[in-house]
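[1] Provided below are the primary sequence and the corresponding predicted coordinates.
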Amino acid sequence: MYMKIKRLMDIILSFIGLIILSPILLILVTAIKLDSKGPVLFKQKRVGINKAHFNILKFRTMRIDTPNDTPTHLLTNPEQYITKMGKFLRKTSLDEIPQILNIFVGQMSVIGPRPALWNQYDLIAERDKYGANDVSPGLTGWAQINGRDELAIEIKAKLDGEYVKKIGLWMDIKCFIGTIVSVVKGDGVVEGGTGALSKAVSKMKSKEMENKYGDPK
């Protein structure tokens, strides 16, 4: 029953979001066009519910000569591909706003495991262990407010599994509020990607997660 209610809330929230955020969307579109050559939106094949593929929408944050279907953390010196506007969009997570359309049409949910790239086989396999591929992926989720890019794949999958196990209104509220806090603080964003921890503070966070969820090694 909750999953039906969750879908209804997704439709309502995404519709309201599109209306309220339309002025911001217009400003961002203009800024992206002025900053670099290329399309405003970036489409990328991702893994949805039951491992069905769909095209996720994002504001383009990288140059048009960036290798396709390659996670940022697998690029050599990813900073060289990120545009000036892209750095701001990634830091504030505003590049994710177009996914409101993915939510509205039913390909995603507001809250859920972040959709893996179609070729992130290691992450997909780990999520299979916890049933995390059997729910709609989300704009944000439990793993995102507990480490985001800082987490090793094994720990991220465990957190996604914990979300699936505890899925419900209260869990979604905690993820929603936690996301707002994380975005304001800029937590967990590491250019260089999944499992790449930055400086001493990031290492301390990783150690705390390992103590709670086990050493990924």
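    Nice, thanks for sending it over.
[2] from here on, contacts and neighbour counts on C-alpha atoms
    Fine.
[3] secondary structure class for residue 187?
    At residue 187 the chain is in coil, as set by DSSP: H, G, I helix; E, B strand; the rest coil.
[4] pretty sure it sits against residue 146.
    No: taking Cα atoms under 8 Å as the definition, residue 187 is not a contact partner of residue 146, at 9.0 Å.
[5] the closest residue to residue 157 other than its chain neighbours: helix or strand, and which one exactly?
    Nearest residue to residue 157, sequence neighbours excluded (Cα to Cα, 6 or more residues apart in numbering): residue 127, at 5.1 Å. Residue 127 is part of helix 121-128, with elements assigned from DSSP states H and E.
[6] contacts for that helix?
    By Cα atoms under 8 Å, 6 or more residues apart in numbering, the residues outside helix 121-128 that reach it are 116, 133, 153-154, 157-158, 160-161.
[7] give me the number of neighbouring residues for residue 30.
    By other Cα atoms under 10 Å, 12 other residues sit near residue 30.
[8] which residues does it contact?
    Residue 30 neighbours (Cα under 8 Å, 6+ apart): none.
[9] just the element for it, please.
    helix 22-35.
[10] can you check residue 17 too?
    Going by DSSP H and E, residue 17 is part of helix 2-20.
[11] and that helix, what's buried?
    Neighbour counts over helix 2-20 (16 or more other Cα atoms under 10 Å) mark 6-7, 10-11, 14, 18 as buried.
[12] again, but for stretch 99-108
    Buried, per 16+ other Cα under 10 Å, within stretch 99-108: 99-104, 107-108.
[13] going along the chain, name the helices of the protein.
    2-20, 22-35, 84-92, 99-104, 121-128, 153-166, 169-185, 199-213 (DSSP state H).
[14] so which of these comes closest to residue 70?
    Closest to residue 70 of those is helix 121-128 (Cα to Cα; 12.5 Å).
[15] presented hereafter is structure B, for comparison with structure A:
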Amino acid sequence: MSKKDPSGPFNREALTRLDDAASDASQPVKLNPTASQVAHQYRRDTISPVMVSGLMRMTEFGLVLVSGLAIFVIYVGLGTHLAYVYPLVILAGALLYVLLIEMSDGYQITALRHPAHHLGRLLITWISVFAILALAGFLLKTSEEYSRFWFVTWLGTGLALLIALRFIIARKIRGWARNGTMERRAVIVGGGKNAEELIRSLEQQPDNDIRICGIFDDRDNSRSPPIVAGYPKLGNISELIEFARIAHIDMLIVSLPITAEARVLSMLKKLWVLPVDIRLSAHTNHLRFRPRAYSYIGAVPMLDIFDKPINDWDYVAKRAFDIAFSLFGIIVFSPIMLLTALAIRLESKGPVIFKQQRHGFNNEIIKVWKFRSMYIEQCDPTAKKAVTKDDPRVTRVGRFIRKTSIDELPQFFNSLVGTLSLVGPRPHAIAALSHNVLYNEVVDGYFARHKVKPGVTGWAQINGWRGEIDNAEKIKMRTEFDLYYIENWSLWFDLKILFLTPIRLLNTDNAY
């Protein structure tokens, strides 16, 4: 679910109000041979244009900064009385360049792909930076104190380095576009004439980074042709769920008229569990909204229905957050973990660490590490039988570490290697049951919890929804809190949950 739900009928409340008689889209579906072959050829991860633009900003900032500092150290030297001022001026110049080139759209993929067409923009921006620095020095009456040779040399050297970098990156981008490294993988949902017009429009866009991987439609071949604009129909909407997870699809483009509200909502009810951008094509609609209501692929208008949560630089920030706090947690809690491992070995035979298969991001199966709290011969890797109060399978040490959540401490290592995040929906065992019913059969849209990486702790846990799930209401409430977290994610939200966790763990009523 997107953090920024658009207005109108396309939100989660509308989807839950719709009674769909079709089977739950989260159920595993076997792909036909053609769809399976296509899906597996796309399994390699890609670089998004947003990431490329962001890395280019950082690289050019570093290049301007380092070139200015290098010329200062070589020619002026650190012995000058302005040794602390020069670096500040160089830093200001680097920041000013990135700001001005950003304002002139110099980091758009089109500009990066064709640097020769935008050299004038770069030259004007670079000269403007030095003009502003010179004007500032004149107004502050300090310009005579700075080395003119350093100033002119930095201007010439920096310009040459920036131009060279732009041409090198342009060559790399064109190579990435050819081999599929930099692309957005899209699936067209819905066939027929609408889909054909959409595909033709997308193919006509210059520098298009969209790769259409196929078409999915619930209608049979008599109502929806098996091939549209040269692309095969690979299956129905239920099969699309599995296809999108295997192929790491980035975007679903729904090619249905907005007036077909019931059919659109029926499809979205199945598709919103996926961690992808979902767009409704608006290129053939006669109903027009304000320009800001649309996003665009080239000149093709789209209505944003759902956005992939925690994407691009948000993902980088969250991963850095996980690594930093995981290392901190491992260092701080290492004495407790060593003592716990020793206590487990002294009380009962068997390994100290218990590994359990659980559902991770995008419904993939991951192994979660915990301290073993049961007798080795009674461990339950499938979690078909939940641990209950005074469960005879749990050791004495196990009761204590489960009560205090010490058994979860090895998951700092899960977070460090990337199978878990520190904060997110808690991963459930793949065979976990509520009254002999799988969780995804209890809660409609349960697998939407897996649109982000699961966490060691989460919003549901600090709000009291931890421990045994002995009725349907508990799993429903846990899912509701998890979805709220996904829709409202921010680093500050993660930090709040992380620091509230030890306080809320003092309440051990549901932990056994």
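    Sure, I can see it. Because the structure is predicted, anything quoted here is derived from the model rather than measured.
[16] which residues of the second structure does the helix holding residue 30 of the first structure align to?
    Using TM-score structural alignment, helix 22-35 of the first structure lines up with residues 334-347 of the second structure.
[17] what comes up buried for that stretch?
    337, 340-341, 344.
[18] could you measure from the most centrally placed residue in the first structure over to residue 137 of the first structure?
    For the first structure, the residue nearest the mean C-alpha position is residue 114 (4.6 Å; Cα atoms, centre = their mean). From residue 114 of the first structure across to residue 137 of the first structure, the span is 5 Å (Cα to Cα, to the nearest Å).
[19] residue 110 of the first structure: what's it in contact with?
    Counted by Cα under 8 Å, 6+ apart, residue 110 of the first structure has contacts 10, 103, 138-140.
[20] check the mean deviation of the helix holding residue 17 of the first structure from the second structure.
    Helix 2-20 of the first structure, aligned to the second structure and superposed, deviates on average by 1.5 Å (mean Cα distance after the TM-score superposition for the first structure).
[21] show residues contacting that helix.
    100-101, 103-106, 109-110, 168-169.
[22] residue 204 of the first structure pairs with which position in the second structure?
    Aligned partner of residue 204 of the first structure by TM-score structural alignment: none.
[23] residue 204 of the first structure: how many residues sit nearby?
    13.
[24] where's the nearest residue to residue 49 of the first structure once chain neighbours are set aside relative to residue 52 of the first structure, distance?
    Leaving aside its sequence neighbours, residue 49 of the first structure sits nearest to residue 136 (Cα to Cα, 6+ apart; 4.6 Å). As judged by Cα to Cα, residue 136 of the first structure and residue 52 of the first structure stand 10 Å apart.
[25] higher neighbour count, the two?
    More crowded of residue 136 of the first structure and residue 52, by other Cα under 10 Å: residue 136, with 25 against 12.
[26] show me what the more buried one lines up with in the second structure.
    Match for residue 136 of the first structure (TM-score structural alignment): residue 453.
[27] my read: its match touches residue 414, true?
    No: counting by Cα under 8 Å, residue 414 is not a contact partner of residue 453 of the second structure; they are 11.4 Å apart.
[28] what residues are shared contacts of the two?
    Common neighbours of residue 453 of the second structure and residue 414 (Cα under 8 Å, 6+ apart) are 420-421.
[29] quick one: the match of residue 136 of the first structure from residue 425 of the second structure, how far?
    8 Å.
[30] that older thread, which of the contacts of helix 121-128 of the first structure are buried?
    The neighbour-count test (16+ other Cα under 10 Å) applied to these identifies 116, 133, 153-154, 157-158, 160-161 as buried.
[31] any idea which of those is closest to residue 210 of the first structure?
    Out of these, the member with the shortest distance to residue 210 of the first structure (by Cα to Cα) is residue 154, at 10.1 Å.
[32] what lines up against the closest one once you look at the second structure?
    By TM-score structural alignment, residue 154 of the first structure lines up with residue 476.
[33] excluding covalently adjacent residues, which one is nearest to residue 111 of the first structure?
    Per Cα to Cα, 6+ apart, closest to residue 111 of the first structure is residue 138, 4.5 Å.
[34] and that neighbour, what is it in contact with?
    Listed by Cα under 8 Å, 6+ apart, the contact partners of residue 138 of the first structure are 108-115.
[35] could you measure from it over to residue 109 of the first structure?
    On the measure of Cα to Cα, residue 138 of the first structure and residue 109 of the first structure end up 5 Å apart.
[36] again with residue 157 of the first structure
    Counting by Cα to Cα, the gap from residue 157 of the first structure to residue 109 of the first structure is 18 Å.
[37] now the strands for the second structure?
    Taking DSSP state E as the test, the strands found in the second structure are 184-189, 210-216, 227-228, 231-235, 251-254, 277-281, 294-297, 300-306, 353-359, 365-371, 421-423, 433-434, 437-438, 455-457.
[38] just say which of those strands is most tucked in.
    strand 421-423 (a mean of 28; mean count of other Cα atoms under 10 Å).
[39] re earlier: out of everything not next to it in sequence, what's closest to the match of residue 154 of the first structure?
    residue 443 (5.9 Å).
[40] how many neighbours does the one you found have?
    Neighbour tally, residue 443 of the second structure, other Cα under 10 Å: 16.
[41] so stretch 123-142 of the second structure aligns onto which residues of the first structure?
    Residue span in the first structure matched to stretch 123-142 of the second structure, by TM-score structural alignment: none.
[42] ok, and what's touching that stretch?
    89, 93, 96-97, 100-101, 143, 155, 159.
[43] closest to residue 294 of the second structure among these?
    Nearest member of the contacts of stretch 123-142 of the second structure to residue 294 of the second structure, counting by Cα to Cα, is residue 101, at 25.4 Å.
[44] what do we get in the first structure for the closest one?
    Counting by TM-score structural alignment, residue 101 of the second structure has no partner.
[45] wait, what's in contact with residue 384 of the second structure?
    Per Cα under 8 Å, 6+ apart, neighbours of residue 384 of the second structure: 431-433.
[46] give me the distance between the nearest residue to it once chain neighbours are set aside and residue 440 of the second structure.
    Computed as Cα to Cα, 6+ apart, the closest residue to residue 384 of the second structure that is not its neighbour in sequence is residue 432, at 5.2 Å. Residue 432 of the second structure sits at a distance of 10 Å from residue 440 of the second structure (criterion: Cα to Cα).
[47] next one: residue 507 of the second structure
    From residue 507 of the second structure to residue 440 of the second structure the distance is 28 Å (Cα to Cα).
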